[in-house]
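Trainee: the sequence and its predicted three-dimensional model are supplied below.
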Amino acid sequence: MTTTTAQRAASPVSAASAGYRTLWRWHFYAGLFVMPFLLILAITGTLYCFQPQIEPLLYPHRLIVEAQAQPQLSRDVLLAKARTAMPANAVAVTAPIETAPNRSVEFVFRLADGAKQSVYVNPYSGEVLGTLSVENRFMQVDRMLHRKLLLGKPGELLMELAACWTLVMLGTGIALWWPREKTTARAALWPRFALRGRALWKNLHAVMGIWLALGALAFVLSGLPWTGSWGKQFKALATSANLGAPAGSWGGLPLRSALPGDHAAHAGDMPAAPAAPAAPAVPDASQAKAEAKAETEAMPGMVMDDLPLPLTPWAVGNVKVPESTEPGGMQALSLQRLVALVASLGVKSGYNIALPTSPSGVYTVSYFPADPKIERTIYIDQYSGAVLKDIRYSDYGVVSQAVSYGTSLHMGRYFGLANQILCAAISLGLAAMAITGCVMWWIRRPRRSLGAPSRERAPPPMRGWKTGLVLLGIVFPLMGATLLAVWLTDGLLFRSKHELAS
């Protein structure tokens, strides 16, 4: 018997599964790329899941007030108080509406340099409690780390690639640990703590991977629709196939609101509300008027994703924002009256209003609750108060409905604290996978070599896996390009190099 034959006979793994080393090699490459990003995603994702609990602890003097029996001041008075804390050329762009008696009232202003600043006001006394930079707020930094590594578009593409390569890592990892020959399902699903050294690390890594695979897959599939490259194209495709955005969002419905004199035509769209004097939605300063004119010129192409809203339902991201016809000197609807109108439509708290910043703007109400079935996006004429459009979950296409549920679960919002804990367990489990994978590589690493698993002596057919990778590359073109690059690099640079056999 030759040495090569003896080595093959002594290798139960090779005998048990042709292609094992090929799978291991691709699992190694996927892990090599994904693991650093996986640690960042796990930590930032866990923190973001607990945003409702963390933020009041970080900013208690701004967010929390003492609940009182007296009625709160009107939103218009509170907005006027908030303006006093901002430069004269700052423009109010967003009004988050939260009715909890122990929470302050927040308004978001856009400054002259484009930065956004939140102002917090005591709803009972009108005292300005402080300000926070929207971009530098802890949870916003955490969110941008999670989505873009704080690197803008390049970081967003890197995170998208990491998510796609996680699919390769999951698939190859499950295939490597799948019970074969005398291995039982119990042995594959339960760690063997009697093992020592690298064998123990490998067993823990594999068993954790099997348990976490479903959750990791759900994280990837629910996160990809929000990515800036593939997610944007997927949204456009779903919309064009009438599976995404609500019917009429790309045309077919009037997008210009009526003049206040035509309010009777919309009488069936809004409940009656007493008239009340109100301050204009924009300052009277000449600079603000110039900014409003510039925004009005850009308004025809504006969609929901362009509005200064912290979160909006995925389904409405490409929906065109309606316009108002300039009223010829008439006042805009007061903010207090608008809040009462929205409450009469069934949305009482936990939503954001994008304020009109030009004479042709509309009030945009974005309600993005934990339960996707009650999501709402409402456009309201800033002068007449007519409801121009009320988009609900039932108006979504089937793809958007699925994405809405996936998003709520992904963010740990759907079933409360239990959902947050489950997401944290999966995230931290994936971080542990990254650590155990690095420990295994460190233990077996050779000197002056990358340490990739050795090749099969004869390339196995593996038609199913090759087909799967090709399909992944077609569905995710950015990933397809990197798959091809890795395959070429592996073949050209490492084919002749001696690497660790096992």
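Mentor: Arrived safely.
Trainee: please make it C-alpha for all contacts and neighbour counts, starting now.
Mentor: Noted.
Trainee: just the helices in the stretch 251-400 of the chain please.
Mentor: 286-298, 335-344, 398-410 (DSSP state H, counting those that start in this stretch).
Trainee: buried residues of the first one, list them for me.
Mentor: Yep, that's helix 286-298 we're talking about. For helix 286-298, burial by neighbour count (16 or more other CA atoms under 10 Å) applies to 288, 289, 292, 293, 295, 296.
Trainee: and which of those residues is nearest to residue 21?
Mentor: The closest of the buried residues of helix 286-298 to residue 21 turns out to be residue 295 (CA to CA; 58.7 Å).
Trainee: show me what contacts that closest one?
Mentor: By CA atoms under 8 Å, 6 or more residues apart in numbering, the residues touching residue 295 are 357, 358.
Trainee: returning to what we had before: which one of the helices of the stretch 251-400 of the chain lies closest to residue 215?
Mentor: Evaluated over these, closeness to residue 215 peaks at helix 398-410, with 9.5 Å, by CA to CA.
Trainee: which elements pack onto the closest one?
Mentor: Where contact means 3 or more CA pairs under 8 Å, 6 or more residues apart in numbering; DSSP states H and E, helix 398-410 is packed against helix 198-223.
Trainee: output the buried residues of helix 286-298 in TSV; the columns should cover distance to residue 342.
Mentor: Formatted as TSV, those follow (distance: CA to CA, whole Å):
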residue	distance to residue 342
288	27
289	28
292	25
293	28
295	25
296	25
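Trainee: pick the one among the residues you listed closest to residue 417.
Mentor: Among these, residue 295 lies closest to residue 417 (CA to CA), at 41.3 Å.
Trainee: separation between that closest one and residue 358?
Mentor: Counting by CA to CA, to the nearest Å, the separation of residue 295 from residue 358 is 7 Å.
Trainee: in the stretch 51-200 of the chain, which spans are helices?
Mentor: Using DSSP H, counting those that start in this stretch, helices in the stretch 51-200 of the chain cover 51-58, 60-63, 75-83, 138-148, 153-177, 185-189, 198-223.
Trainee: minimum distance to residue 27: which of these has it?
Mentor: Nearest to residue 27, of all the helices of the stretch 51-200 of the chain, is helix 153-177, at 5.2 Å by CA to CA.
Trainee: in addition, the following structure is provided for comparison:
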Amino acid sequence: MKNRKLNQWFWKWHFIAGIISLPFVLVLSITGAIYLFKPKVENPIIENIQKIELQNQGEKLSYDQQWEIAQKNSKRKLNSVIISNKEQSTEFISGRFGGKKSIFIHPYSGEVSGTFQAKDTWMYKVRKLHGELLGGKIGTKIVELIACWMIILIISGIYIWFPFSKGIKGVFTIRFNEGKRILARDIHAVTGFWISILLLLILAGGLPWTDVFGGNFKKVQKWTNTGYSKTWRGIGLTSTVKEKRITLDEMITIANKENLSGTITLGLPKSPKSTFSVSNKTFPLSDQKMIHFDQYSGELIKSHDWSDVGSLIRGRMWLMAFHQGEFGGWNWYLVFLVAILLTVMSSAAIFSYLWRKPKGKLGIPKQPKNFKMSNGFVLVLITLGVVFPLFGINVVLIFLINIFRKPKEISKT
């Protein structure tokens, strides 16, 4: 038998978390499902730009010649080139992350085939809505807070609903003939139970992008030396300065000998003393490498593989890739299904609340009488507040409001 007062306490906090979160959860689940189609939107655009005619093209331009043309037509300094053995326009890149922009050079004519920047697509708006509710820094913090409350919703929801009385049958049963409120409640509870673990994994994959938790996570990586090493990023590695740097064609020939899989990027030297950096984005993640070469001699300076990556960054990269459905078809369909079911579950919760809410009242459950949180529960709340600072601040504010406000009603589950 469950502790009745503890169950009532959990119900109150599940209710509060739902009131705070559900409207935003609907936005995040819908935009998340749409954003999974990003490659299907962007890849055809890029492929069309890269397409070239192979007849009567003449002699192919060197990569250095193409780079000079690209740099003249780029407002920003180029930092890398994509190595490809296909007969297509060469992609040169400036900027990073959201500011990344590609300029494509026809390898035979030297013409600019086109440019591509994710910011110019409608999918970028979806991303901004999903990641920050179009609200900039404030928006990202709201999304982070909602993600924290979703974790509380999942944990408290499982405890409240778990079918001790109905047995295991309750995990599978949706009652269609007992009224619309019961139907909505069962859709919410049963669906929530089955996607709970996957949803926690997806939330864990999204949290590293947040400002507060994500920033603190990076600090922990640095303190514990469990992130990327400095030399992975080329820090501390230098080339022996000579009169002339090797050509891009020579460097690309050296890079191709590494037989890397996936999308191969050649990072250009940032200064006369820095290095060429060859990396690949591929799956499984364990096949990723980062290799640094002397920009004057082409000699290998440092080679990193996945075994050189710290444990925290490994977990972080795995979860972030899972969050975006990047591990293949099974991953994409699984995350898409969770996003759809989360939308259904959240909608059902809203309807269930509206159909049970007393007229003219919010229907917020009371704190159970004579209920005292155990030291264990207090410790759990403090721990969650430390790990998720925005959640901790939010809980303190709610408790303060609760102290100065006398509840007027007790709502039944």
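Mentor: Great, that's in hand. These figures come from a predicted structure and were not determined experimentally.
Trainee: distance to residue 398 of the first structure added to the helices of the stretch 51-200 of the first structure, as CSV?
Mentor: Listed next are the helices of the stretch 51-200 of the first structure as CSV, based on distance: least, CA to CA, whole Å:
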stretch, distance to residue 398 of the first structure
helix 51-58, 29
helix 60-63, 38
helix 75-83, 38
helix 138-148, 25
helix 153-177, 23
helix 185-189, 35
helix 198-223, 14
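Trainee: so for residue 132 of the first structure, which of these sits nearest?
Mentor: Closest to residue 132 of the first structure of those is helix 60-63 (CA to CA; 8.8 Å).
Trainee: gap between the closest one and the chain center?
Mentor: Centre-to-centre, helix 60-63 of the first structure and its host chain are 26 Å apart (CA atoms, centre = their mean, to the nearest Å).
Trainee: same check, this time on stretch 397-412 of the second structure
Mentor: The mean C-alpha position of stretch 397-412 of the second structure is separated from the chain mean by 35 Å, CA atoms, centre = their mean.
Trainee: cool, stretch 325-340 of the second structure as well?
Mentor: From the chain centre to the centre of stretch 325-340 of the second structure is a distance of 13 Å (CA atoms, centre = their mean).
Trainee: now what about it, what contacts it?
Mentor: 29-30, 32-33, 36, 195, 198-199, 202, 283-284, 321-324.
Trainee: show me what counts as buried in that stretch.
Mentor: Using 16+ other CA under 10 Å as the test for burial, stretch 325-340 of the second structure gives 325, 326, 327, 331, 332, 335, 336, 338, 339.
Trainee: just those now: which is nearest residue 159 of the second structure?
Mentor: Nearest to residue 159 of the second structure among these, with distances taken as CA to CA, is residue 338, at 20.6 Å.
Trainee: just give me the match in the first structure for that closest one.
Mentor: In the first structure, the residue paired with residue 338 of the second structure is residue 426, using TM-score structural alignment.
Trainee: again, but for residue 380 of the second structure
Mentor: So, by TM-score structural alignment, residue 380 of the second structure is matched to residue 468.
Trainee: circling back: quick one: which of the helices of the stretch 251-400 of the first structure is nearest residue 492 of the first structure?
Mentor: Comparing the helices of the stretch 251-400 of the first structure by CA to CA, helix 398-410 comes nearest, at 39.7 Å.
Trainee: where in the second structure does that closest one align, residue-wise?
Mentor: Following TM-score structural alignment, the aligned partner range for helix 398-410 of the first structure in the second structure is 311-323.
Trainee: need the helices of the stretch 51-200 of the first structure in CSV with distance to residue 384 of the first structure and mean neighbour count, can you?
Mentor: Listed next are these as CSV, based on distance: least, CA to CA, whole Å; neighbours: other CA atoms under 10 Å:
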stretch, distance to residue 384 of the first structure, mean neighbour count
helix 51-58, 35, 13
helix 60-63, 33, 16
helix 75-83, 17, 20
helix 138-148, 35, 19
helix 153-177, 40, 20
helix 185-189, 63, 14
helix 198-223, 39, 19
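Trainee: out of these, which comes closest to residue 389 of the first structure?
Mentor: Closest to residue 389 of the first structure of the helices of the stretch 51-200 of the first structure is helix 75-83 (CA to CA; 23.5 Å).
Trainee: which residues of the second structure fall in strands?
Mentor: Per DSSP state E, the second structure carries strands over the ranges 78-83, 90-94, 101-105, 112-117, 263-267, 275-281, 289-294, 300-305.
Trainee: angle of the first one against helix 248-256?
Mentor: Here strand 78-83 of the second structure runs at an angle of 60 degrees relative to helix 248-256 (axes from the mean of the first three to the mean of the last three CA atoms, to 10 degrees).
Trainee: quick one: contacts of strand 78-83 of the second structure?
Mentor: Contact with strand 78-83 of the second structure is made by 71, 90-95, 252, 263-270, as judged by CA under 8 Å, 6+ apart.
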